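Peer 1: the amino acid sequence is not available; the structure is as follows:
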């Protein structure tokens, strides 16, 4: 039997993933558009090559994906990601702060070579409209007043959510970060686009229906900006409809519950706290350019990992990046020398996230 995995969680880019995606048939109830609906430049891989270049240029996000490691007890995470890919469903990932929820999205994009992650950070003021697109009516009014006639598409920029649903052969990775911070209505507002795989840009729909053509809007075709830097796309008849459903990672710290209608449309999984073996792998991945560090300070690093985990039975919440910060400071050539100073630094950097001090 062929390996069903797309995602393995080991930070390695596997060959043949692109062809595997192209052969993957969606469930009958999760088909959205036809291959012919993808713009010709996308089918000829022009835009995808631009995305690969953007991903390569963003060294910080690339490293986030490379350095992510799955714990030995996190088989549910790997299976949930792969199930979401096969079923074309969004992932709802819960877990404590620092458990790797956000980094999971970057790991998927890196391992499957799917270009830069589209990120939408949620606040209490976030709306569906913000995620889909922004129409700069004021700029258009100013240009009209100055007798500068421009294509209406110039004033529209797709948000992270809107960009993720552009038709493409391969899926994009979309991170909707901390969705539990949203207004109570946003999860339900997302349901329609998750189910239908499309949305209208009303300003373009009206223009297409009116039959008005200007500089680049010929036969209802408009050029708009996207969330991807310096990459514009063609929108037909003012509607965006996906071909490959995006790989959507929604993170939650568990600060609120979600409506049943929303939860049943998601693949839900909880990120476990990394154990000692996983923490060692994470540390090595983040300090992979400093191999001498493990020769000179391996015993000290192992001791810091044990101290990091020592209070886990006392409901002490700590994030993995606190451990990384501590190791970085206490293994440098220039670091606190006295035991008292080192102890103080550890207490400061490893303070529980539930502490009010």
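Peer 2: Thanks, I have the structure now. For clarity, every value in this text was computed on a predicted model and none was experimentally measured.

Peer 1: going forward, measure contacts between C-alpha atoms and count neighbours the same way
Peer 2: Will do.

Peer 1: show me what whatever helix or strand residue 323 lives in is packed against.
Peer 2: Element membership for residue 323 (DSSP states H and E) is helix 320-330. Applying 3 or more Cα pairs under 8 Å, 6 or more residues apart in numbering; DSSP states H and E, one finds that helix 320-330 contacts helix 291-309, helix 339-349.

Peer 1: need the ones you listed in CSV with distance to residue 185, can you?
Peer 2: What follows is those, written out as CSV (distance: least, Cα to Cα, whole Å):
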stretch, distance to residue 185
helix 291-309, 38
helix 339-349, 37
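
Peer 1: in addition, the following structure is provided for comparison:
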């Protein structure tokens, strides 16, 4: 709808590219892109991940094997098969709270995942206090120690936490071996706290959870329940046998036509299929056969079609169902 000056405009063309400013009414977002605290939104699950999450019984059994064995779950599969989303699905179904995420890159280290100590910040605060004549005593060291996602996952608690180690194969070649000791022992030491005198044996430190602290005694963090660890890999590098031996492996297949229909209904509702949805599904399957496509691309296309958008106009379908591999 195009309105006169001062009126709020709505409809498909929010942005027109004509250089004129206007008041527009934004439509409701897709369910998997909500950040307002409603069901399935980022505030509820810890990330903008779609809910519910559907996999086959065989894949679910592998997940259960990892849960019973208290072993990390190593998840592989093509882009868009739901590797990362699996961690959020487990946390949601088992009511395990906010997912702790560690997104691995080439600079990631085990130390980053366990904890960080801001020694420079503490020294600066000590000097400021001295300059203000507040005495020689330094600030509380616990305010300068923050547990990382892995360190927070190992904090003892009644229920295990869910830890997502995303794209481990992008990290340094030695990183999987560095993780072995922590995964086997379920504990680690913070030397800066372990060296404190006996009267400072118990220190409250910051965690990866917002506005949350936990007590660390004599510099050691040891889990009471081994966390649910979901490790994803895009298959860019092989892992050492010692690491693989300690993981339960799950390869997520691409969903077939029947499963894709179930996923669309689960995310958009039983009556979600608009006119032309079957054509979109067949177009998606045909394009996926020629190159990599992700399931959420199909959801995007169906969501737009349900809103009355002509995806055949001006190559819009090509923009939504674009290949994920190869040259763009």
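Peer 2: Nice, thanks for sending it over. What you are looking at is a predicted structure, and each value in this text was computed from that prediction instead of being measured.

Peer 1: about what we covered before: which part of structure 2 matches the helix holding residue 323 of structure 1?
Peer 2: Mapped onto structure 2 using TM-score structural alignment, helix 320-330 of structure 1 covers residues 295-305.

Peer 1: with structure 1 superposed, average distance for the matching stretch?
Peer 2: Its match in structure 1 and stretch 295-305 of structure 2 itself, once the structures are fitted together, sit a mean 1.7 Å apart by mean Cα distance after the TM-score superposition for structure 1.

Peer 1: list the buried residues for that stretch?
Peer 2: Neighbour counts over stretch 295-305 of structure 2 (16 or more other Cα atoms under 10 Å) mark 295, 296, 297, 298, 299, 300, 301, 302, 303, 304, 305 as buried.

Peer 1: now do the same contact list for the first one.
Peer 2: Read it as residue 295 of structure 2. By Cα atoms under 8 Å, 6 or more residues apart in numbering, the residues touching residue 295 of structure 2 are 80, 81, 255, 260.

Peer 1: by neighbours, which of those wins?
Peer 2: The most neighbours of any of the contacts of residue 295 of structure 2, using other Cα atoms under 10 Å, belong to residue 81, which has 20 neighbours.

Peer 1: A helix includes residue 231 of structure 2, no?
Peer 2: No. Counting by DSSP: H, G, I helix; E, B strand; the rest coil, residue 231 of structure 2 is not found in a helix; it is strand.

Peer 1: which strand or helix spans residue 79 of structure 1?
Peer 2: Here residue 79 of structure 1, judged by DSSP H and E, is contained in helix 75-87.

Peer 1: aligned counterpart of residue 172 of structure 1 in structure 2, please.
Peer 2: So, by TM-score structural alignment, residue 172 of structure 1 is matched to residue 161.

Peer 1: for residue 202 of structure 1, same thing?
Peer 2: In structure 2, residue 202 of structure 1 lands on residue 191 (TM-score structural alignment).

Peer 1: just residue 109 of structure 1 next, same as before
Peer 2: Match for residue 109 of structure 1 (TM-score structural alignment): residue 91.

Peer 1: centre-most residue in structure 2?
Peer 2: Residue closest to the average C-alpha location in structure 2 (Cα atoms, centre = their mean): residue 101, at 5.3 Å.

Peer 1: number of residues surrounding the residue nearest to it when sequence neighbours are not counted?
Peer 2: Once flanking residues are discounted, residue 101 of structure 2 sits nearest to residue 164: 4.7 Å by Cα to Cα, 6 or more residues apart in numbering. Here the number of neighbours of residue 164 of structure 2 (other Cα under 10 Å) works out to 27.

Peer 1: quick one: residue 227 of structure 1 and residue 118 touch, right?
Peer 2: Yes. Between residue 227 of structure 1 and residue 118 there is a contact at 7.4 Å, judged by Cα atoms under 8 Å.

Peer 1: hey, where'd the strands end up in the stretch 151-300 of structure 2?
Peer 2: Listed in chain order, the strands of the stretch 151-300 of structure 2 (DSSP state E, counting those that start in this stretch) span residues 162-166, 187-189, 202-206, 213-217, 220-222, 228-233, 248-251.
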